[in-house]
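Asks: just a sequence and a predicted model for now, questions to come.
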Amino acid sequence: MSESKVEATDHGMVAEFTTVDSLLAACRRVRDAGYIKTDAFTPFPVHGIDKALGIKPTILPWICLVAGITGTMTALVMQIWMNSIDYQYIISGKPFLSLPAFIPVAFELTILFAAFGAFFGMWALNGLPKFSNPVFTDPRFDRATDDRFFLYIDSSDERYDEEGVRALLGETGSDYINKVVEDESPKQVPKFIYSVWALSVAASIIPLLCVLTMRVTNSSKPRFHIFPDMDFSPARDAQQTTSLFGDNRAMRPDVPGTVARGQLSGSMEALTGIDFDALTAVDPGAAAQLVAAYQDEAAGTTTPPAEPVDDTPWLDHIPVTVDEALLARGKQQFGIYCSVCHGMSGLGNGLVNQRATEKQFDTWVPPSNLHDTALYSETYPDGKLFSTITNGVRKMAGYASQIEVQDRWAIVAYVRALQLSQNAPLDVVPAEKQAEVKAAVEAAKENLKRQEEAAAKAAAEREKEQN
């Protein structure tokens, strides 16, 4: 075979991978090498594949925008001409040129034209229709819809060199690298396809004729529902029941342990609040068992592990960087989830507790006062406080499904700041601020003294009036 023949039939190089992570690593390697005409084939959508390949945003959104604007202008011009110029007609007392009345039709045509722009624009940008692809010549490529992942580098890339590309793909760890050649099957469309197409077009007219016949005739029979599920939808609203699922809940909870790619942050210590180094030193078996339980939970194959026992070696520090941004986030999350029971100041006087105390509910367990010395870090480590937020305690439910790991640690940091704000010694205040703090404390004491005196005086006057 001549060199010109090889160049004419060489379309690129394809490599096979067995895992998503190996494919993503290979995509990044090829992208960093400067190749831009690449593609990946996977049996399911892979989060982050566009960034890994270095695919730039397309102009498809702009095509949709232009098509949508065209639809809007078409609708407005059509209605202005029809109702305001060509055939002036008063509808419900509205003026001939009434832009608010033209909005429904303008909206519908905007959506219609934008949909057409997206559909046909996608076809044009992807070079469709294409009835065959050279990669189909590789028999192993059939597994791209089953359990294999493929990376393709097109020969039209300006950096393409067969030997260099083969070496590059070999460095990515692929066990199978193959050159993509021209499909030698005939390119002519079989004649019977035209016959089938013509018959299909003719057959498609039959439903239209049936519909036109029904519109001009009367019938005593009930309406015929071609798609009854569209007319009688079994949809359910939130909080309703359904027989489609075993728990009879219409709202479906998140799959246990589901974590989006790139969002699993932190070590096991950060995820649990447990000092695993200390736990391994005391009981290696228990540490390994707890790690396996959390891994199974992340995989969604088991229920979350039970709350550890009291002798668990909790972390005595916060395993994330504590700064002003973290404290601000913790204050926000505390106000959303915690303040309703514990109060904004953490004294346990939240609105829920006030209501329960007022109604004297027998089963109500008052929330803890976060300024109780028993909850200070010396006796209640940061890891245990994190675990309490995660798994709950007594009447308090766990917030693992509602508050992210980073935000739970932010709440822990904010609670420690609250505790310090109420019991901080003066020596932790900068020297230049100590005088100001002393003056503020004396003013507060004086104000409290005046309030107490006023309250005592008012009580004495009420007693005197009663006597």
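Replies: Arrived safely, thanks for sending.
Asks: please count neighbours and contacts with C-alpha atoms only from this point.
Replies: Noted.
Asks: F116: what secondary structure?
Replies: helix (DSSP: H, G, I helix; E, B strand; the rest coil).
Asks: what's the burial count for it?
Replies: Using other C-alpha atoms under 10 Å, the number of residues around F116 comes to 16.
Asks: quick one: contacts for it?
Replies: F116 sits next to A67 when contact means C-alpha atoms under 8 Å, 6 or more residues apart in numbering.
Asks: name the element Y294 belongs to?
Replies: Using DSSP states H and E, Y294 sits in helix 284-299.
Asks: looking at the chain, which helix is longest?
Replies: Among the segments of the chain that qualify as a helix by DSSP state H, the longest is helix 431-466.
Asks: could I get the buried residue list for it?
Replies: By 16 or more other C-alpha atoms under 10 Å, helix 431-466 has no buried positions at all.
Asks: one more: stretch 284-292?
Replies: Residues of stretch 284-292 classed as buried: 287, 290-291 (neighbour count, 16+ other C-alpha under 10 Å).
Asks: ok, of those residues, which one's closest to C341?
Replies: L290 (31.1 Å; C-alpha to C-alpha).
Asks: what about the longest strand in the protein?
Replies: strand 10-17 (DSSP state E).
Asks: and that one, what does it pack against?
Replies: On a contact count with 3 or more C-alpha pairs under 8 Å, 6 or more residues apart in numbering; DSSP states H and E, strand 10-17 meets strand 149-154, helix 162-171, strand 176-181.
Asks: go with 10 Å
Replies: Applying 3 or more C-alpha pairs under 10 Å, 6 or more residues apart in numbering; DSSP states H and E, we find strand 10-17 packed against helix 20-32, strand 38-41, strand 149-154, helix 162-171, strand 176-181.
Asks: just want the angle from that strand to strand 176-181.
Replies: Going by axes from the mean of the first three to the mean of the last three C-alpha atoms, to 10 degrees, strand 10-17 is angled at 160 degrees with respect to strand 176-181.
Asks: wait, M13 sits on V165?
Replies: Yes: counting by C-alpha atoms under 10 Å, M13 touches V165, with 7.3 Å between them.
Asks: related to what we said a few turns ago, for the following helix or strand past the helix holding Y294, which positions count as buried?
Replies: The helix or strand immediately downstream of helix 284-299 is helix 324-333, counting by DSSP H and E. Using 16+ other C-alpha under 10 Å as the test for burial, helix 324-333 gives 326-327, 329-333.
Asks: distance to V30 for those - can I get that in TSV?
Replies: Shown next, in TSV, are the buried residues of helix 324-333 (distance: C-alpha to C-alpha, whole Å):
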residue	distance to V30
L326	37
L327	41
R329	39
G330	41
K331	44
Q332	43
Q333	42
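Asks: could you give the angle of the longest strand of the chain to strand 149-154?
Replies: Using the same axes, to 10 degrees, the inter-axis angle of strand 10-17 relative to strand 149-154 is 160 degrees.
Asks: angle of strand 10-17 against helix 162-171?
Replies: Here strand 10-17 runs at an angle of 10 degrees relative to helix 162-171 (the same axes, to 10 degrees).
Asks: and strand 10-17 with helix 20-32, angle?
Replies: 140 degrees.
Asks: included below, for side-by-side comparison, is a second structure:
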Amino acid sequence: MTESQPKPQTVADDKKVHGVVAEFTDVDSLLAACRRVRDAGYTKADAFTPFPVHGIDTALGIKPTILPWIALAAGLSGTTIALLMQISLNGQTDLFEGIQYPYIISGKPFISLPAFIPVTFELTILLASFGTFFGMWALNGLPRFSNPMFTSPRFDRVTDDTFFLFLDAKDSRFDEAGAKALLGELGGEYVEPVLEDDSSKVIPKGLLIALATVICLSSIPALAVLRMRVTKSSSPRFHIFPDMDFSPSKDAQQTTTLFADGRAMRPDVPGTVRRGEMDWDLNFKTGIDMDKLASIDPPRAAQLVAMQSDVAVDGEDEVVSEAGADEPAEEQDGEAAEASEPTAETSAAPVTADNTPWLSENPLELSEEALARGQQQFNIYCSVCHGMNGRGNGLVNRRAQKILATTWTPPSNMHDPTLYSDVYPDGKLFSTITNGVRKMPGYASQIKAKDRWAIVAYVRALQVSQNASLEDVPESERTKIEREQAEVQAQLKAAAEAEAAKAAEAASAE
């Protein structure tokens, strides 16, 4: 049951009394008076000071505000609304049926909480701020265009050097005479009632006209936007940030006039080392036995060392590349030695002997995990041209053949005998993946060195699988393969018999 509030009392001149205020000259006397008022049972009291006073809220018995709970409730409401809105608009509920727009990005699920975080965060902060702002207004009884305390001329000193203690007439224990006596006993130097402000409550017409004018003017941009939404214009729209609307940035594979080679994508600076790649030696990163290369071709070995470790080449070592200084030496050798599918231009030219001491064995420790990694990387980067089985029948090659692309060079068949390990060493295959050959680009910037060696291992496994016999299969799998082989042979035999019977019936009918 709520306690009824007494009506404000009046004095002889019929002005409404809003309370009694006492004036104090120091903080200590004010705090002592606040404690006495609290102990006397007053719950609607307030203190006014020229500066913040620590502990005054406790002295007055002011309870903690519920404003944090309002902010929490508003923030949780924002979180809930944002998540429901994004999930529903993505077509996962019927809350916004008719305006749903499922948006697939890179195969991500429709309900992807990490992707929902930005919108959820913004709406949580927005509603929490609104709840805090308007909750503070409501709890403080705002907006208020006048305060009865301003009717006292002495109250002006509250911003200077004087302290005031106010007892509200709405308090259930309030009695004007008793309140004055109590504040006088507490050391109040000047005690007076707080009376109703007798100034006019009518809002000046000039202020109303100015307010109406501002509202009308502020609606013009909104009306202009609404008009543009429903009309068409032959003039281009106004660009507030033209550099953002017309970004000078370039996309992948585009051309540009900023660089001499015309490429927007810039190659790695010579000597660039991928994070985590410093653990491998030069043999691992080039596919070449560097000790042997240094003994037969010191300038080229010095060049490879400089490219891999960004170390300047000794001036006495003259490094000359017949195909150009910008082209890696191992790429040139790969192109010269790639004789499996010669083009018209290269068939007539003499083939330079490849004396590069390629690594004949894969330095990567082979395991099921390494082969699985190699298969994964091969399927991602290589199968689009070479095909999933490595025979050169990938999607890109089939598309090029379909449109009769005249500049297309068919990719190599990995099962060509000229690409087997006894002719085409593992190191050379690794170098081809790294630096590219003919139309094939280098993948050093996209595939780690360890994964490139894993691809080499998988390619060798693919080559062996084409000539494997049943004895090469583990004993645990042989029975299963033999059973499947027998089933296939039985099906083929049945199909052949059915075809022969059909041919016999056709012959007899004639």
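Replies: Looks like it arrived, so ask away. Everything numeric in this text was worked out from a predicted model, so none of it was measured.
Asks: could I get the TM-score for this pair?
Replies: For this chain pair, the superposition-based TM-score is 0.45 by TM-score structural alignment, normalised by the length of structure 1; 274 aligned residues with a C-alpha RMSD of 5.3 Å.
Asks: re earlier: adding distance to K359 of structure 1 and mean neighbour count, write the helices and strands packed on strand 10-17 of structure 1 out as JSON lines.
Replies: Formatted as JSON lines, those follow (distance: least, C-alpha to C-alpha, whole Å; neighbours: other C-alpha atoms under 10 Å):
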{"stretch": "helix 20-32", "distance to K359 of structure 1": "57", "mean neighbour count": "19"}
{"stretch": "strand 38-41", "distance to K359 of structure 1": "63", "mean neighbour count": "18"}
{"stretch": "strand 149-154", "distance to K359 of structure 1": "62", "mean neighbour count": "23"}
{"stretch": "helix 162-171", "distance to K359 of structure 1": "71", "mean neighbour count": "15"}
{"stretch": "strand 176-181", "distance to K359 of structure 1": "72", "mean neighbour count": "18"}
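Asks: Serialize the ones you listed to TSV and add fields for distance to A270 of structure 1.
Replies: Output for these, formatted as TSV (distance: least, C-alpha to C-alpha, whole Å):
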stretch	distance to A270 of structure 1
helix 20-32	24
strand 38-41	35
strand 149-154	33
helix 162-171	35
strand 176-181	40
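Asks: between the ones you listed, which gets nearest to I411 of structure 1?
Replies: So among those, helix 20-32 is nearest, using C-alpha to C-alpha, at 33.5 Å.
Asks: that closest one packs against which elements?
Replies: Against helix 20-32 of structure 1 (3+ C-alpha pairs under 10 Å, 6+ apart) you get strand 10-17, strand 38-41, helix 49-53, strand 149-154, helix 162-171.
Asks: mind checking those for the one nearest to E297 of structure 1?
Replies: Across these, E297 of structure 1 has its closest neighbour in helix 49-53 (26.0 Å, C-alpha to C-alpha).
Asks: only the buried residues of the closest one, if you could.
Replies: 49, 52-53.
Asks: which is the next helix or strand following that helix?
Replies: Sequence-wise, the next helix or strand downstream of helix 49-53 of structure 1 (DSSP H and E) is helix 60-79.
Asks: I'd like to know which elements that next one is packed against.
Replies: By 3+ C-alpha pairs under 10 Å, 6+ apart, helix 60-79 of structure 1 packs against helix 99-125.
Asks: after the longest strand along structure 2, next one along is what?
Replies: Ranked by residue count and defined by DSSP E, the top strand of structure 2 is strand 17-24. Going down the chain from strand 17-24 of structure 2, the next helix or strand is helix 27-39, by DSSP H and E.
Asks: for that next one, packing partners?
Replies: Checking 3+ C-alpha pairs under 10 Å, 6+ apart, helix 27-39 of structure 2 ends up next to strand 17-24, strand 45-48, helix 56-60, strand 163-168, helix 176-185.
Asks: could you rerun that using 6 Å?
Replies: With contacts defined as 3 or more C-alpha pairs under 6 Å, 6 or more residues apart in numbering; DSSP states H and E, helix 27-39 of structure 2 has these neighbours: helix 56-60.
Asks: mind listing what's buried in the helix it packs on?
Replies: Those would be 56-57, 59-60, for helix 56-60 of structure 2 by 16+ other C-alpha under 10 Å.
Asks: which of these lies closest to W137 of structure 2?
Replies: Using C-alpha to C-alpha, these come closest to W137 of structure 2 at D57, 19.3 Å.
Asks: now do the contacts for that closest one.
Replies: Contacts for D57 of structure 2 (C-alpha atoms under 6 Å, 6 or more residues apart in numbering) come out as none.
Asks: now it: how far from F48 of structure 2?
Replies: 11 Å (C-alpha to C-alpha, to the nearest Å).
Asks: cool, and V305 of structure 2?
Replies: In terms of C-alpha to C-alpha, V305 of structure 2 sits 79 Å off from F48 of structure 2.
Asks: same check on P68 of structure 2?
Replies: Taken as C-alpha to C-alpha, the span from P68 of structure 2 to F48 of structure 2 is 24 Å.
Asks: and for R483 of structure 2?
Replies: R483 of structure 2 sits 96 Å away from F48 of structure 2, going by C-alpha to C-alpha.
Asks: more neighbours, those two?
Replies: F48 (17 against 11).
Asks: the more buried one: what's it in contact with?
Replies: 163-164 are the contacts of F48 of structure 2 under C-alpha under 6 Å, 6+ apart.
Asks: got it, and E432 of structure 1?
Replies: By C-alpha under 6 Å, 6+ apart, E432 of structure 1 lies in contact with nothing.
Asks: what's the distance between it and Q295 of structure 1?
Replies: Distance, E432 of structure 1 to Q295 of structure 1, using C-alpha to C-alpha: 51 Å.
Asks: V191 of structure 2 looks like it's in a strand, true?
Replies: Yes: counting by three-state DSSP, V191 of structure 2 is located in a strand.
Asks: so what's it closest to, chain neighbours aside?
Replies: If the residues on either side of it in the chain are set aside, V191 of structure 2 comes closest to A22, at 4.4 Å by C-alpha to C-alpha, 6 or more residues apart in numbering.
Asks: how close does the one you found sit to G178 of structure 2?
Replies: Counting by C-alpha to C-alpha, the gap from A22 of structure 2 to G178 of structure 2 is 13 Å.
Asks: run a quick neighbour tally on A115 of structure 1.
Replies: 15.
Asks: ok, the nearest residue to it once chain neighbours are set aside - contacts?
Replies: Excluding its sequence neighbours, the residue lying closest to A115 of structure 1 (C-alpha to C-alpha, 6+ apart) is C64, at 7.2 Å. Taking C-alpha under 6 Å, 6+ apart as the criterion, C64 of structure 1 is in contact with 114, 117-118.
Asks: now do I193 of structure 1
Replies: Contacts of I193 of structure 1 (C-alpha under 6 Å, 6+ apart): none.
Asks: how about 10 Å then?
Replies: With contact set as C-alpha atoms under 10 Å, 6 or more residues apart in numbering, I193 of structure 1 has these partners: L199.
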